[in-house]
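Engineer: How does the following fold in three dimensions:
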Amino acid sequence: MPHFRLHPAADVAPADLHAAFTTAFADYLIGPFRQPLELWPRFLARQGVDIGRSRVAVGDAGILAFALVAPRADVASWRLGVMGAVPAARGTGAAPALLDDFIARAKGEGQRRVELECFAQNERGLRLYRGRGFAGVAPLHGYGSEGVGPSGLASGAVPVGLDEAFAWIDGLARARGDLPLQVTSVSLRAQPMHLHAWRCNGAQVVAAGTAPDQVTVLSLLDTEPGQGGTPALIGALRQQWPEASLHVPQLQRDDLGGDALRRLGFQPLPLHQLLMHRPLA
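Structural biologist: Model (predicted):
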């Protein structure tokens, strides 16, 4: 019998869950997460996490693993926002038990599917998820702008208010059903930075200055034929921040702007994620 029990994450102290998270991700592919405890609630908000629906595996030594759930009512899906196990618990079955529980509870609540993102280089994670019926929907790449000069003109790109920008994203998310949660309003509204948005016909970007010399593209969605809106949107960012490098996290779909970024000279980051879905019959 496994030496752990599954409990609602709301039943454990936030500091204990934060400590388990920090330990579990100390050897993460893209480097350790150093999320201060005081910023922990903001991190969970950006991930869309519902602590009441999240679960932890608890053993004699404390929290062994956790599965933090982000419900997506707009697409009748539960997202596995964050799942991890402390090193000593790997191989104990705690993480698979949490994943099975996550899938079963989502099905019990009438969800159409479950979803997650996993780094394509995370072989152990992919084996677990594929073994539970998850399949890749789209690669999610990140990009850097090193070596990219001032690009194109901002002709056609107009600034839009954030409420309007969020409503546009949410409409697209409902229509398509396959956008990563972190490029939608759920995550964007929880960002601590001052956000800016521009639109060019059927394309939109939301970005923020995240360092004195860096701008992060938090959401780029281009539905124009040939992704024709992206050059104008990048031009708008260049006009707003002419000296800054542009950074795109590993959440960018190729078919919604990623291909255009490559044509503009952006360099893909070494690691990328896979957006994965599992239907719930």
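Engineer: C-alpha from now on. contacts and neighbour counts both.
Structural biologist: OK.
Engineer: Can you list the residue ranges for strands in this protein?
Structural biologist: Listed in chain order, the strands of the chain (DSSP state E) span 5-8, 55-59, 62-72, 77-85, 113-119, 135-144, 158-159, 196-200, 203-211, 214-222, 245-253, 267-268, 273-279.
Engineer: what would these look like in TSV with distance to Ala20 and mean neighbour count?
Structural biologist: Listed next are the strands of the chain as TSV, based on distance: least, C-alpha to C-alpha, whole Å; neighbours: other C-alpha atoms under 10 Å:
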stretch	distance to Ala20	mean neighbour count
strand 5-8	14	16
strand 55-59	10	22
strand 62-72	6	24
strand 77-85	8	23
strand 113-119	19	22
strand 135-144	27	20
strand 158-159	42	16
strand 196-200	35	23
strand 203-211	27	21
strand 214-222	27	23
strand 245-253	24	23
strand 267-268	31	18
strand 273-279	23	21
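Engineer: Indicate which one of those is closest to Ala260.
Structural biologist: In terms of C-alpha to C-alpha, the element of the strands of the chain nearest to Ala260 is strand 214-222, at 9.0 Å.
Engineer: Would you do the same for the sequence below? I want to compare the two.
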Amino acid sequence: MTPRPLLWRLTPADADPWQRIMQGALAELQGLFASDWAEWINRPQDEFRTVLEHADCWAAGWAQGQPLAVGRWEALESPGTATLMGVYALPAARGTGLAAALVRQLVARAAAQGHHHIQLDVVATNQRALRFYRRLGFAPTATLPLRNPLGLDELELALQLPRRLAA
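Structural biologist: Presented below is the predicted three-dimensional model:
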């Protein structure tokens, strides 16, 4: 029987493992994130703590405190719209359901805060990520691809969330 994924919110105390995972993600997937490994590698841990103080950042794993997948969401200026950011699963966690459980948690958190639309950007050549998000119900929007700071085209994908019923 496959164990059930554990999900937990990352706090500033989790800055060290989150920093290691994000730096590893950026090193492994050069050019597939809008951020660049070189801009993150020398950042002090305090900057990672600061992000975790303000972000709704979550981890997934088989044991509490041992994250194998991470991600976060933020509200956008457009009312009711949120974005997924920094979703990454370590190579050993791919295909295990951890990343899917994590994204479902992030989507549920955004919906619980009253958002009805959640989006993300994926580098157009990242077919693995595009297939993953499509399996979770995300679809390309009509927005034209945007060129990220690394000069790569990114596609916008979105998911409509159920609207909360008024009490």
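Engineer: TM-score for the pair, please.
Structural biologist: The TM-score (TM-score structural alignment, normalised by the length of the second structure) is 0.77; 153 aligned residues with a C-alpha RMSD of 2.9 Å.
Engineer: that older thread, turn the strands of the first structure into TSV, columns for distance to Ile30 of the first structure.
Structural biologist: Shown next, in TSV, are the strands of the first structure (distance: least, C-alpha to C-alpha, whole Å):
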stretch	distance to Ile30 of the first structure
strand 5-8	28
strand 55-59	24
strand 62-72	20
strand 77-85	14
strand 113-119	9
strand 135-144	12
strand 158-159	33
strand 196-200	27
strand 203-211	18
strand 214-222	17
strand 245-253	11
strand 267-268	15
strand 273-279	11
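Engineer: For the closest residue in space to Leu251 of the first structure that isn't next to it in sequence, which residues are in contact?
Structural biologist: Spatial nearest neighbour of Leu251 of the first structure, excluding adjacent residues (C-alpha to C-alpha, 6 or more residues apart in numbering): Leu140 at 4.7 Å. Residues in contact with Leu140 of the first structure (C-alpha atoms under 8 Å, 6 or more residues apart in numbering) are Gln250, Leu251, Gln252, Arg253, Asp254, His272, Gln273, Leu274, Leu275.
Engineer: Can you tell me which of the residues you listed carry over to the second structure?
Structural biologist: Mapped onto the second structure and checked by both residues aligned by TM-score structural alignment, their matches' C-alpha atoms under 8 Å, the contacts of Leu140 of the first structure keep the contacts His272, Gln273, Leu274.
Engineer: nearest to Asp100 of the first structure, of those?
Structural biologist: Closest to Asp100 of the first structure out of these is Leu274 (20.0 Å), distances taken as C-alpha to C-alpha.
Engineer: The closest one and Pro96 of the first structure: what is the separation?
Structural biologist: Per C-alpha to C-alpha, to the nearest Å, Leu274 of the first structure is found 19 Å from Pro96 of the first structure.
Engineer: For the residue nearest to Asp16 of the second structure when sequence neighbours are not counted, give me its contacts.
Structural biologist: Of all residues not flanking Asp16 of the second structure in the chain, Gln45 sits nearest, at 7.0 Å (C-alpha to C-alpha, 6+ apart). Taking C-alpha under 8 Å, 6+ apart, we find Gln45 of the second structure in contact with Ala15, Asp16, Gln19.
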